[in-house]
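Undergrad: Just to be clear, the model below is a prediction. Sequence and coordinates:
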Amino acid sequence: MRTIVLLLVSNVFMTFAWYYHLKHTGWPLWKAIAFSWFIAFFEYCLMVPANRYGFTGGFSAFQLKMIQEVITLVVFSVFAVWALGEPFRLNYLISFGLLLGAVYFMFKK
């Protein structure tokens, strides 16, 4: 559970680092980069322990990556709708369902 929580919070930081500056297109590029790197520091401070705990706790590297990708898509979807005002379409939901199918097969023995 610790791994999942760390991955979730890490991905919140990552999403803000990568995409928040899109709301501020008037910023000079150097400011967007500096802002993103500042936030990304905290993402790394959470992502590295999440992967370490997960790997030593029984997840394979492939499983950790798949968990991280699903969390990333969920966090990004909320962010894109809430912060960027983008619509959430049915084809996105179908795509996420297919990805969850991939997660199922990743963890199947």
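TA: Now that the structure is in, tell me what you want to look at.
Undergrad: C-alpha only now, for contacts and for neighbours.
TA: Noted.
Undergrad: Quick check: closest non-adjacent residue to the residue nearest the centre of the chain.
TA: Geometric centre of the chain, nearest residue: Thr72, 2.5 Å, by C-alpha atoms, centre = their mean. Spatial nearest neighbour of Thr72, excluding adjacent residues (C-alpha to C-alpha, 6 or more residues apart in numbering): Asn11 at 5.8 Å.
Undergrad: which of the residues in the one helix or strand the one you found maps to are buried?
TA: Using DSSP states H and E, Asn11 maps to helix 2-19. For helix 2-19, burial by neighbour count (16 or more other C-alpha atoms under 10 Å) applies to 3-4, 6-19.
Undergrad: try this one next to it:
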Amino acid sequence: MNTILLLLLSNIFMTVAWYGHLKYGHDWALWKAILLSWGIALFEYCLAVPANRLGYGYFTGFQLKIIQEVITLCVFIIFAIFFLKEKLAWNYVAAFFCLGLAAFFAFAFKADVSA
């Protein structure tokens, strides 16, 4: 559970770092947006690296990546709706559903991971 919580927090920082400047930063020089994003992303790395270290072994590398992507999409949906004020169209919902289905297949069946 620590892995999931750390990944959730790291994705909040990364979403703000990558997309936060889209609402307010249009008048900024690009280098300022990049520096600010890097500064915010530092916190993301400080959470994501321990999350993956803690989770690896309980989860496979593939599962950790899939968890991270599902969390990223969930965080981004909330961010886009409430911060960027974008509408969630049906085709985005369908695309997210397909990605959720991919996550289901990654966890629903025991994979043979022996080399």
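TA: Thanks, I have it. In this text the structure is predicted, and so the values were computed from the model without any measurement.
Undergrad: so what number do they get for TM-score?
TA: In this superposition the chains share a TM-score of 0.95, using TM-score structural alignment, normalised by the length of structure 1; 108 aligned residues with a C-alpha RMSD of 0.8 Å.
Undergrad: The residue nearest to Thr72 of structure 1 touches Cys45, doesn't it?
TA: No - with contact defined as C-alpha atoms under 8 Å, Asn11 of structure 1 does not count as touching Cys45 (11.4 Å).
Undergrad: re earlier: could you check the distance from the residue nearest to Thr72 of structure 1 over to Met47 of structure 1?
TA: Distance, Asn11 of structure 1 to Met47 of structure 1, by C-alpha to C-alpha, to the nearest Å: 8 Å.
Undergrad: again with Phe96 of structure 1
TA: 22 Å.
Undergrad: Between those two, tell me which one has more neighbours.
TA: More neighbours surround Met47 than the other of Phe96 of structure 1 and Met47, with 22 against 15 (other C-alpha atoms under 10 Å).
Undergrad: Now do the stretch of helix or strand the more buried one belongs to against helix 2-19: the angle between them, please.
TA: Assigned by DSSP H and E, Met47 of structure 1 belongs to helix 29-56. Orientation note: helix 29-56 of structure 1 sits at an angle of 170 degrees relative to helix 2-19 (axes from the mean of the first three to the mean of the last three C-alpha atoms, to 10 degrees).
Undergrad: All good on my end, thank you.
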